[in-house]
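*Asks:* Need the 3D shape of this:
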Amino acid sequence: MVSTLACENGMVLGQQKTDCKSNEITAIPVLLDLLEIKGCLITIDAMGCPKAIAHKILNKEANYLLALKGNQAMLFSQVEKLLGPEISRPCQDGTLFQETDYQRNREEYRCCIVTNDMSQIPTAANWPMLTTFEVIISYRKEKGKVSKELNFRYYISSATLTAEELAASAREHWSIENGLHWKPDVGMKEDDCRIRRNGASEIMAGVRHVAMNRLQSETSFKKGVRAKQMKAIRNTDYLEKVIFDK
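*Replies:* I've put the predicted structure just below:
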């Protein structure tokens, strides 16, 4: 199942089931056709990096920010070669952004670098409206121990982004792991569901997303999804508030 998350408000906007003998590459264009995305920045992981998907996003009058990995081998190698030396060079205003994130016992340092120089990437001409190349270099310090290796994440975009804008967009995309995976599993016990008959699993996935959206929209009770579920079970007035209040 491929789903779309509006990161700013944490709402699932749509979903599309993948074919039995296919994968997300065929489902993503179908899902994009269902959505009004004009003026939005669409972020997708490396699975959604084919040129056809980039064309589809642009045709819907939106911009793309796509993770770049080895499945686009030639472009990846050229971007890696271009941005690698930038780590040790002075960067112009807006092309470098650094931040540190503190969460409980974990500290993560991130350095974001962007470039709009298309002249050194011959493969860029084959991509629609490709404007920006980006890399995020990070390492973690957890419980006093520093990770031994740097983590490099590469991106391509049709939008002209500063390094700070890239960092913010990448953070929002990483929130999908929490908003689309962790919360349904913990709050809705999705991974424990054994419904398989006909299209029932697809229907139940949609029901969970609707329920998740309604629970997250209800803000009078300042607790997590699981706590809101338990309150709705015990209190019919609160259940009606979750279902009907705008």
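
*Asks:* rest of the way, CA atoms for contacts and neighbours
*Replies:* Fine.

*Asks:* can you pull the buried residues of the one helix or strand Ser138 maps to?
*Replies:* According to DSSP states H and E, Ser138 maps onto strand 132-142. For strand 132-142, a neighbour-count test (16 or more other CA atoms under 10 Å) marks Thr132, Phe133, Glu134, Val135, Ile136, Ile137, Ser138, Tyr139, Arg140 as buried.

*Asks:* now swap in stretch 179-186 and tell me
*Replies:* Gly179, Leu180, Trp182, Lys183, Pro184.

*Asks:* Stretch 32-52 now?
*Replies:* Leu32, Ile37, Leu41, Ile42, Thr43, Ile44, Ala46, Gly48, Cys49.

*Asks:* repeat for stretch 214-233
*Replies:* In stretch 214-233, the ones that count as buried by 16+ other CA under 10 Å are Arg214, Leu215, Gln216, Ser217, Glu218, Val225, Lys228, Gln229, Ala232.

*Asks:* Pull out the buried positions in stretch 187-200.
*Replies:* Gly187, Met188, Glu190.

*Asks:* I'd like to know which elements the strand holding Ser138 is packed against.
*Replies:* helix 73-83, strand 106-115, strand 151-157, helix 163-174 (3 or more CA pairs under 8 Å, 6 or more residues apart in numbering; DSSP states H and E).

*Asks:* List the contacts of the longest one.
*Replies:* If I follow you right, that is helix 163-174. Outside of helix 163-174, the residues within contact range by CA atoms under 8 Å, 6 or more residues apart in numbering are 7-8, 43-44, 94-97, 112-114, 134, 136.

*Asks:* what's the following helix or strand after it?
*Replies:* Following helix 163-174 in sequence, per DSSP H and E, is helix 176.

*Asks:* Please compute how far that next one lies from its chain's middle.
*Replies:* 5 Å (CA atoms, centre = their mean, to the nearest Å).

*Asks:* let's see this one next to it:
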Amino acid sequence: MIPQPRPLIEVFSDIPDVRKSRGKRHPLSAILALSCCAMLCGSRSYSAIADWGRNYGSAITHALGFTHNTPCASTLHTIFGRLDREVFEAKLGVWADSVVAHTPATPEAPETAMAVDGKTLRGSKKQGAPGTHLLSVFAHRLGLTLTQQAVAAKTNEIKEVETVLSQIVLAGRVVTMDALLTQRQVAQTIVDAGGDYVMLVKENQPQLKADIELVFTMPPVGDRQESVRTVDVGHGRIETRNLTTSEALVGYSDWPGLAQVFEVGRHVITKKTGAERVEVVYGVTSLSSERATPGRVLALVRGHWAIENKSHWVRDVTFDEDRSQVRCGNIPQVMATLRNTTIGLLRWAGHTNIAAACRRLAAQPVQALALIGIAFEN
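*Replies:* Now for the predicted structure:
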């Protein structure tokens, strides 16, 4: 059993059950425990979860909290559709945040860094399900999703980002985001709460982008610019990154909390063909040069994309999320929340290859129970 601040099975017991007592056959906590354990073993849908519950015998069934047989797929469909997704998300978000809060900082990552980004549940969207674009907050280092909020479409992320930020602890933490969410009010909200930000700047902030571009094309007299360079070789590519920081706009720009601006240059060479690709992007951060060297800023910029590699990609490839066409009620978001929790739990337990971890647990389901805090005695 991994040393979680609070076992996940206890969190499941706190989820309110909206069902009436009459005719209620299975405890909600047992159903959620079953769902999480089945996903830990690689189940991708609520029908697969129902099948998993019948595969391992009565001992595991009783350990999960069932007094009868485990529920069928239609029962899971009904319960997931009626579950209060906001409360469910909030309870699991508190658990994930407590895991982050109890994880010691490292010299390389003195503050907790969190990425904010959106993902569309494409299969459910095709079926006309509401709220299929989810805006999530993801802890870079641990790989846990701290919260997610359903939005009408990607363009509505700007409207909902304030809601998402209000659901998490910002004080003493760094929030990273791409250019779509680089907005004055968002920056103000973060610094007012005692947090910091690292934001990319593109055409949606034309004046800010022009000011930063000028700093690095025509450096002001006396401007002390610092740089870092990294080279990565792998996957048939040679990728060179250069990040340069400047404090020239401090006191000139009225961007909330601005402490440094930066330029990131990427030069990618495909070894097989020799083709080259060059990209330059700009950004702003509230972290001062004393708190964040160019190397630290670059690590935060690169770390932002962990939400794509460690969460979105795994949900699509390992758990087949984009092909899932569930569309009724709250089911799409409930299933996404369970996937997030499963992935976060496996990363917290030290697994880096989620697909391999699921295969291992499918052969040893008792370990899946241990991960959520159930001590199994046969």
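
*Asks:* that older thread, closest one of the buried residues of stretch 32-52 of structure 1 to Glu80 of structure 1?
*Replies:* Glu80 of structure 1 lies nearest to Ala46 out of the buried residues of stretch 32-52 of structure 1, by CA to CA, at 15.0 Å.

*Asks:* looking at the alignment, what does that closest one pair up with in structure 2?
*Replies:* Using TM-score structural alignment, the partner of Ala46 of structure 1 in structure 2 is Ala179.

*Asks:* Kindly list the longest helix within structure 1.
*Replies:* helix 200-217 (DSSP state H).

*Asks:* That helix against structure 2, how far on average?
*Replies:* In the superposition with structure 2, the average deviation recorded for helix 200-217 of structure 1 is 1.1 Å (mean CA distance after the TM-score superposition for structure 1).

*Asks:* Following element in sequence after that helix, please.
*Replies:* helix 225-234.

*Asks:* sorry, back to before: so which two of the buried residues of stretch 32-52 of structure 1 are the farthest from each other?
*Replies:* Top of the distance list for the buried residues of stretch 32-52 of structure 1 (CA to CA): Ile37 and Ala46, 19.9 Å.

*Asks:* would you turn the helices and strands packed on strand 132-142 of structure 1 into TSV with mean neighbour count and distance to Lys60 of structure 1?
*Replies:* As requested, those are exported to TSV (neighbours: other CA atoms under 10 Å; distance: least, CA to CA, whole Å):
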stretch	mean neighbour count	distance to Lys60 of structure 1
helix 73-83	16	24
strand 106-115	20	25
strand 151-157	19	15
helix 163-174	18	19
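
*Asks:* okay, these in a markdown table with distance to Glu202 of structure 1 next?
*Replies:* Shown next, in a markdown table, are those (distance: least, CA to CA, whole Å):
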| stretch | distance to Glu202 of structure 1 |
| --- | --- |
| helix 73-83 | 34 |
| strand 106-115 | 36 |
| strand 151-157 | 31 |
| helix 163-174 | 23 |
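
*Asks:* Show me the one of these that comes nearest Ile57 of structure 1.
*Replies:* strand 151-157 (11.3 Å).

*Asks:* List the contacts of the closest one.
*Replies:* When contacts are defined by CA under 8 Å, 6+ apart, strand 151-157 of structure 1 is touched by residues 63-69, 76, 79-80, 130-139.

*Asks:* now do stretch 202-210 of structure 1
*Replies:* Contact with stretch 202-210 of structure 1 is made by Met1, Val12, Gln15, Lys17, Pro184, Met188, as judged by CA under 8 Å, 6+ apart.

*Asks:* quick one: which of the residues you listed sit in strands?
*Replies:* Residues of the contacts of stretch 202-210 of structure 1 located in strands (DSSP state E): Val12, Gln15.

*Asks:* Would you check how far apart the spatially most central residue of structure 1 and Met204 of structure 1 are?
*Replies:* Closest residue to the average C-alpha location of structure 1: His173 at 2.6 Å, with CA atoms, centre = their mean. Going from His173 of structure 1 to Met204 of structure 1 by CA to CA, to the nearest Å gives 24 Å.

*Asks:* and what of Ser147 of structure 1?
*Replies:* 40 Å.

*Asks:* Output the residue interval of structure 2 matched by the strand holding Ser138 of structure 1.
*Replies:* Aligned by TM-score structural alignment, strand 132-142 of structure 1 falls on residues 260-270 of structure 2.

*Asks:* Mean deviation, that stretch versus structure 1?
*Replies:* Mean deviation for stretch 260-270 of structure 2: 0.8 Å (mean CA distance after the TM-score superposition for structure 1).

*Asks:* centre of the chain versus that stretch, how much separation?
*Replies:* Here stretch 260-270 of structure 2 is found 24 Å from its chain centre; the criterion is CA atoms, centre = their mean.

*Asks:* before we move on, what about stretch 125-143 of structure 1?
*Replies:* The answer for stretch 125-143 of structure 1 is 13 Å, by CA atoms, centre = their mean.

*Asks:* Tell me who's in contact with the residue lying closest to Leu161 of structure 1 once chain neighbours are set aside.
*Replies:* Using CA to CA, 6 or more residues apart in numbering and skipping the chain neighbours, the partner closest in space to Leu161 of structure 1 is Thr132 (6.9 Å). Each residue near Thr132 of structure 1 by CA under 8 Å, 6+ apart is listed here: Val114, Thr115, Asn116, Asp117, Met118, Ile156, Ser157, Ser158, Ala159, Thr160, Leu161.

*Asks:* Can you add distance to Arg197 of structure 1 and give the contacts of helix 163-174 of structure 1 back as CSV?
*Replies:* What follows is those, written out as CSV (distance: CA to CA, whole Å):
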residue, distance to Arg197 of structure 1
Cys7, 32
Glu8, 35
Thr43, 33
Ile44, 30
Gly94, 53
Thr95, 52
Leu96, 51
Phe97, 50
Cys112, 46
Ile113, 48
Val114, 48
Glu134, 44
Ile136, 43
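
*Asks:* Specify which member of these is nearest to Asn59 of structure 1.
*Replies:* Thr43 (15.5 Å).

*Asks:* mind checking the SS state of the closest one?
*Replies:* Classification of Thr43 of structure 1 by DSSP: H, G, I helix; E, B strand; the rest coil places it in strand.

*Asks:* How about it, nearest residue that isn't a chain neighbour?
*Replies:* Thr43 of structure 1 sits nearest to Leu65 (CA to CA, 6+ apart), 4.7 Å away.

*Asks:* which element is the one you found on?
*Replies:* Counting by DSSP H and E, Leu65 of structure 1 is found in strand 63-68.

*Asks:* The alignment partner in structure 2 of Glu80 of structure 1: what's it in contact with?
*Replies:* Aligned by TM-score structural alignment, Glu80 of structure 1 pairs with Glu213 of structure 2. For Glu213 of structure 2, the contact set (CA under 8 Å, 6+ apart) comprises Tyr282.
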